[in-house]
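Undergrad: Sharing a model prediction with you, sequence too.
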Amino acid sequence: MTTTILSIETPSLGDRSYLVHDGEVAFVVDPQRDIDRVLDAADRAGVRITHVFETHIHNDYVTGGFALARQTGAAYFVNAEDEVSFERTPIHDGDVVEVGPTMRVRAMHTPGHTFTHLSYVLEGEEPAVFSGGSLLFGSTGRPDLLGEEHTHALVRHQYSSARRLATELSADTKVMPTHGFGSFCSATSAGESTTASTIGQERLVNPVLSQDEADYVADVLAGLDAYPAYYVHMGPANAAGPTASDLSEPERADKDQLRRRLEAGEWLVDLRTRTAFAAGHVPGTFNFGLDGQFATYLGWLIPWGTPVTLLGESAEQVAEAQRELSRIGIDRPAAAATGRPEEWTDAPLAQLPSATFADLAQVLHHRTVTVLDVRRVSEWREAHIDGAVHLPIHDIVKRMDEVPAGEVWVHCASGYRASISASLIAATGRRVVVIDDSFDRCVAAAGLPVVSEADPVSA
């Protein structure tokens, strides 16, 4: 009987879950909180979910494993060494689980992303390894999410675990990671492939399998950058056995309620594209467009527990945002409104001027403005505009008083993060322009002086 592996992707968080079946029964690996996607996939395949496997206590999203197991009656496998507050089926390194008559799943202890991380090997004629946050496509999971005091031990564990997988598994074993598709759980940027890989392929391209341990450790530690602040809330939530997402429609807010919520200091989040937001928006609202890593950046920046009201063009847009937020533990929007911004306020709409790097070059010939770079530290070190001020997007809220006085032109690598940051700055009453342009055009199209920390000579 043929085994089928279906990946259930969450591109906004950079993760994948897996539904594996033989045409009759199925097991699931690392499901996200909105389990209706998994249930729908199983229903379309005409299979019954009997087993759910968790590779680790996740740091970047709220798991759906506990809720899925309860709803389906499946056995829920979590490392016996993990401290959790719910009933589970404990599993250890080397344990083999028979899933139906045809599928054998073997647990392998692969610490590094966490101390108790497990990978699961689907044995048979077409082997696969569900490697979670261990061996990724061209990379490995980051080792610093449990605190700085554990990072050096975990990065060495990660090296050994990747080597164990590459040594003990055959070259044709498919590699099926949970992280590494844009997730901040990846230690470094993933390799070129985002669709498929094998142990044999990883032996050729993955640095962890070609470098010696000292070089790997040094490169990973040097490359670690900030990760989303909401991660700190995910581990405790997952250890407590979270419920499934509540995706029922939020309360509808009229103009008066929206005004009151703004005055109370709550967050009103405009889900539209940055172009639409720039053209006209409710003063004091923030732009986190659904066309980017919406949940990652909103969860990173918002003071945890602040009520969120969603403003969208349609009910479908609000529903998508609500689903995204539930995955990171923002359970219910305080309210929502749909339509056009003119329907959300009686006040005149605000606009957010936008420009290109070529426009910036022209402006700098005539007057002084602050160029604010909101990219990550690693991006800044690689190259930045000479004279720019660096304030990473994740620090904008808590370091707003460090934004220089006067006119501010904000940029990132493409415009998405710049729009978020500019909307936050504009809400304080500042004069701000968002540069909606690719950073690659700084030199090629605009002729702006670009330097790096490694080589301070202008490019």
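TA: Alright, I've got the coordinates.
Undergrad: only C-alpha atoms for contact and neighbour calcs from this point on.
TA: Noted.
Undergrad: Wait, residue 189 touches residue 139, no?
TA: Yes. Checked against C-alpha atoms under 8 Å, the pair residue 189 and residue 139 is within contact range at 6.8 Å.
Undergrad: Which one of these two is surrounded by more residues?
TA: Shown here are residue 189 and residue 139; by other C-alpha atoms under 10 Å, residue 139 has more neighbours (25 against 17).
Undergrad: residues in contact with the closest residue to the more buried one other than its chain neighbours?
TA: Sequence neighbours aside, residue 190 is the residue nearest to residue 139 in space, at 5.3 Å (criterion: C-alpha to C-alpha, 6 or more residues apart in numbering). Residue 190 sits next to 136, 137, 138, 139, 180, 181, 182 when contact means C-alpha atoms under 8 Å, 6 or more residues apart in numbering.
Undergrad: do the same with residue 349
TA: Contacts here follow C-alpha under 8 Å, 6+ apart; on that basis residue 349 touches 280, 281, 282, 283, 341, 342.
Undergrad: Could you look up the SS state of residue 26?
TA: strand (DSSP: H, G, I helix; E, B strand; the rest coil).
Undergrad: gap between it and residue 5?
TA: 10 Å (C-alpha to C-alpha, to the nearest Å).
Undergrad: got any residues that touch both of the two?
TA: With C-alpha under 8 Å, 6+ apart, residue 26 and residue 5 have common neighbours 19, 20.
Undergrad: Stretch 34-48: which residues count as buried?
TA: 34, 35, 38, 39, 41, 42, 45, 47, 48 (16 or more other C-alpha atoms under 10 Å).
Undergrad: what distance separates that stretch from the middle of the whole chain?
TA: 23 Å (C-alpha atoms, centre = their mean, to the nearest Å).
Undergrad: same check, this time on stretch 90-104
TA: On C-alpha atoms, centre = their mean, the centre of stretch 90-104 falls 30 Å from that of its chain.
Undergrad: between residue 26 and residue 5, who's got more neighbours?
TA: Higher neighbour count among residue 26 and residue 5: residue 26, with 25 against 16, using other C-alpha under 10 Å.
Undergrad: Included below, for side-by-side comparison, is a second structure:
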Amino acid sequence: MTETNAVKREDRSAGGLAVEVIETSSLGDRSYLATDGEVAVVVDPQRDVDRVIAAAGRLGVRITLVVETHVHNDYVSGGLELARLTGAEYGVAAADEVPFERRPLSDGDVVELSPRMRLRALATPGHTFHHLSYALEGEDGPVGVFTGGSLLFGTTGRTDLLGEQQSEELARHQHASARKLAAILPDGAQIWPTHGFGSFCSATQASGDSATLGEQKRSNPALVLAEGDFVEQTLAGLDAYPAYYAHMGAQNAAGPEPLDLREPARAEPDELRRRLHHGEWVVDLRSRKAFVVSHLAGTVSLGLDGPMVTWLGWMIDWGAPITLVGESREQVAEAQRELARIGIDKFAAAAVGSPEQLAADPGQLRSTTTATFADLAAALDGNPAGKPAPEVVLDVRTNNEFAASHVTGAVHIPLYELKDRISEIPAGAVWVHCGSGYRATAAASLLEAHDLVVVLVDDAFGAAAEAGVPMTHRS
């Protein structure tokens, strides 16, 4: 079981209740299974519900209720399918109009799961208009709250997913909702958010791995800032979010189809070459360290050791044919699972093997020149040390990252815009970087496919200034 598919840990709550955390680190989200030892409720399950069913089986508990905090925009929900498979009730906000059978839940509704465990719905609009949080109550009262995209660790869910014209109103709702939770729940209540672990659904970067409501009262902007200051800070911090979000809400509201993880058709070397020749998305799932040593010309590097699903889903034209290339069938299967979580579950083909095994012609094999920020500093001083001299320094980080600090004179094109803006890059050798090397490797592969001369700066951006690279910082 990989980290992105893992049941990360078990949190023990007061009153004999237990909360199992089901981590999807590749999307920055968590699902939860809460139980009294006999029955269980599942909150915000991902599409691959076999992980949840396995957790319930390991604990020897029966899932009787599945609930959603909101209609999700960053992944396809597994809630409807999990309810079908287990016979559980499916709880969704009463205000959300959906075509499938569900238990409509509104502010204050209480579901008695057992004599020892209750779930109380709390209206917490902000991330969406109909957002619900769920207080988990034991025999002695509330022990925690599932906050979805409301109150996160050190931040809140973003408020612009329904359109910029709604973002200010929702930010005001978000502030009020956080304070509502703080007012009606005890300081010792655990907070169990769905977003905030790298998800673009959080307004700003979350901090920490766990928290109580009392701890958040001392640090969370929604609980320490006045409404106006919170709204201003929240709106100012919002950056672009993945393009695939446009498809998630509609799919969840309609009722997602059951998941199909059967292997794609196998592509032989000649077929791979044909797909590459036609400019299709052929995705190399190996680590970037392996990619730079050898790869097929035209393949795009999005290794499973990073947020492959986010960046592929963000960059592609929705519905474009995708071929997965991995070192093993297990790599391809993992990529399928990851991509199915955002509704990409139809593939043109897959191929397994080394680049040398998959090349129809040795002339397809390529390698990528790499460098560090120290190399870039030396090259900018006129000492490229055998590498192509940098005519262009390309920064593919997000807008907020670039605005905070960047290499002086760098050209900025975020990775998610690069495929449509390559013609804007000035002529000459391109030294491309990001924050760590993952996005820059993807960018380098796109640039190489357009026959540009590329040097990949595979280094942490924090090392740039110390290495002597000239920097421009936000004043």
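TA: Yep, that arrived. Bear in mind that the values here come from a model prediction, so they are computed numbers and not experimental data.
Undergrad: ok so, going back, which two in the contacts of residue 349 of structure 1 are spaced the farthest apart?
TA: Using C-alpha to C-alpha, these reach their maximum pairwise distance at 283 and 342, which is 11.2 Å.
Undergrad: Residue in structure 1 paired with residue 148 of structure 2?
TA: Using TM-score structural alignment, the partner of residue 148 of structure 2 in structure 1 is residue 132.
Undergrad: who's more crowded, residue 283 and residue 342 of structure 1?
TA: Remark: of residue 283 of structure 1 and residue 342, residue 283 carries more neighbours, 19 against 14, as counted by other C-alpha under 10 Å.
Undergrad: Alignment lookup: the more buried one to structure 2.
TA: Aligned by TM-score structural alignment, residue 283 of structure 1 pairs with residue 297 of structure 2.
Undergrad: wouldn't its match be in contact with residue 450 here?
TA: No. If you go by C-alpha under 8 Å, residue 297 of structure 2 and residue 450 don't touch, sitting 10.0 Å apart.
Undergrad: Contacts only, for the match of residue 148 of structure 2.
TA: With C-alpha under 8 Å, 6+ apart, residue 132 of structure 1 has these contacts: 30, 55, 56, 118, 119, 176, 177, 178, 179.
Undergrad: just residue 34 of structure 2 next, same as before
TA: 17, 18, 19, 20, 40, 41, 42.
Undergrad: preserved in structure 1, out of those?
TA: Contacts conserved in structure 1 for the contacts of residue 34 of structure 2, counting by both residues aligned by TM-score structural alignment, their matches' C-alpha atoms under 8 Å: 17, 18, 19, 20, 40, 41, 42.
Undergrad: returning to that earlier point: and the contacts of residue 190 of structure 1, which two are furthest apart?
TA: 138 and 182 (12.5 Å).
Undergrad: More neighbours: which of those two?
TA: residue 138 (23 against 18).
Undergrad: so who does residue 371 of structure 2 touch?
TA: 455, 456, 457, 458, 459 are the contacts of residue 371 of structure 2 under C-alpha under 8 Å, 6+ apart.
Undergrad: Please say which position in structure 1 it maps to.
TA: Under the pairing rule here (TM-score structural alignment), the equivalent of residue 371 of structure 2 within structure 1 is residue 355.
Undergrad: Residue 47 of structure 2 now?
TA: Counting by TM-score structural alignment, the partner of residue 47 of structure 2 is residue 33.
Undergrad: May I have the residues that are in contact with the residue nearest to that match when sequence neighbours are not counted?
TA: With C-alpha to C-alpha, 6+ apart as the criterion, residue 33 of structure 1 has its nearest non-adjacent residue at 3.7 Å, and that residue is residue 64. By C-alpha under 8 Å, 6+ apart, the contact set of residue 64 of structure 1 is 30, 31, 32, 33, 34, 35, 242, 243, 244.
Undergrad: how many neighbours does the corresponding residue of structure 1 for residue 348 of structure 2 have?
TA: Under the alignment (TM-score structural alignment), residue 348 of structure 2 pairs with residue 334 of structure 1. For residue 334 of structure 1, the neighbour count with other C-alpha under 10 Å is 18.
Undergrad: Just the element for the closest residue to residue 75 of structure 1 other than its chain neighbours, please.
TA: Once flanking residues are discounted, residue 75 of structure 1 sits nearest to residue 51: 4.8 Å by C-alpha to C-alpha, 6+ apart. Using DSSP states H and E, the element containing residue 51 of structure 1 is strand 48-53.
Undergrad: And that strand, what does it pack against?
TA: Secondary-structure packing of strand 48-53 of structure 1 (3 or more C-alpha pairs under 8 Å, 6 or more residues apart in numbering; DSSP states H and E): strand 25-29, helix 65-72, strand 75-79.
Undergrad: Where in structure 2 does that strand fall?
TA: So strand 48-53 of structure 1 sits over residues 62-67 in structure 2, by TM-score structural alignment.
Undergrad: So what touches the matching stretch?
TA: With C-alpha under 8 Å, 6+ apart as the criterion, stretch 62-67 of structure 2 contacts 38-44, 56, 79, 82-83, 86-92, 113.
Undergrad: And for stretch 401-410 of structure 1?
TA: Contacts of stretch 401-410 of structure 1 (C-alpha under 8 Å, 6+ apart): 360, 369-374, 418-419, 421-422, 430-435.
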